[in-house]
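Q: need a structure here:
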Amino acid sequence: MARYDILYFAWLRERIATPREQVESAAVTVADLVAELRARSPRHAAAFADLAAVRVALDQDLVGMDAPLAGGREIAFFPPMTGG
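A: Modelled structure (predicted):
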């Protein structure tokens, strides 16, 4: 089991009702972690209902949902960024 600092931004933070939480997980990939988070509460399930609208950064580097968590400590979830 590893401990992760999970950060939520924008509408994800609003749906989950917290900006951050610490989670212990045996997840191997970001997708595994998201599956565990969805099961935590209805708020988490709603936030992660449409993964096409969610981006993720592992230790401040953008990664895909299939990225391995090994060695990571901070995972941030946020909506896609727009230019302007």
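
Q: contacts and neighbour counts: CA atoms only from here.
A: Will do.

Q: what helix or strand is E36 on?
A: Per DSSP states H and E: E36 is located in helix 30-38.

Q: And this one, please, so the two structures can be compared:
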Amino acid sequence: MIDILFFAELQEATGSEQVSVEADGLSVNELKTKLLSSYKLDNLDHAMIAVNEEYSREDTVLKSGDVVAFIPPVSGG
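A: Now for the predicted structure:
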């Protein structure tokens, strides 16, 4: 299982700050595709990605026990 953390509007769209999914062996990009089929996450493609608290790329391959965080861009003034 992979734990996924959502922040800001992504958290609002999923209705949860954390979900767990089977994604062992998937790339982050494949995980994003899986999430987009389950949730309306309009801003997911613009979110920064962290795997195990380190910024990561979409080609990173996930393994069981990983924690993936999607952090949307921040705006304000």
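
Q: Superposed, what's their TM-score?
A: Overlay of the two chains. TM-score (TM-score structural alignment, normalised by the length of structure 2): 0.80; 76 aligned residues with a CA RMSD of 2.3 Å.

Q: Going by neighbour count, which residues in the helix holding E36 of structure 1 are buried?
A: Buried residues in helix 30-38 of structure 1, counting neighbours by 16 or more other CA atoms under 10 Å, are found at 30-34, 36-38.

Q: go on, stretch 42-50 of structure 1?
A: If you call a residue buried by 16+ other CA under 10 Å, then stretch 42-50 of structure 1 has these buried ones: 43-45, 47-48.

Q: hmm, who's touching it?
A: Contacts of stretch 42-50 of structure 1 with the rest of the structure, by CA atoms under 8 Å, 6 or more residues apart in numbering, involve 11-12, 15-17, 34, 37-39, 54.

Q: rerun at 6 Å
A: 12, 15-16, 38 (CA atoms under 6 Å, 6 or more residues apart in numbering).

Q: could you pull out the helices for structure 1?
A: 11-16, 30-38, 42-47 (DSSP state H).

Q: now the ones you listed in JSON lines, with distance to P68 of structure 1?
A: Below are these laid out as JSON lines (distance: least, CA to CA, whole Å):
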{"stretch": "helix 11-16", "distance to P68 of structure 1": "22"}
{"stretch": "helix 30-38", "distance to P68 of structure 1": "6"}
{"stretch": "helix 42-47", "distance to P68 of structure 1": "21"}
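
Q: and of those, who's closest to R73 of structure 1?
A: helix 30-38 (11.8 Å; CA to CA).

Q: which of the contacts of stretch 42-50 of structure 1 count as buried?
A: Counted by 16+ other CA under 10 Å, the contacts of stretch 42-50 of structure 1 give 12, 15-16, 38 as buried.
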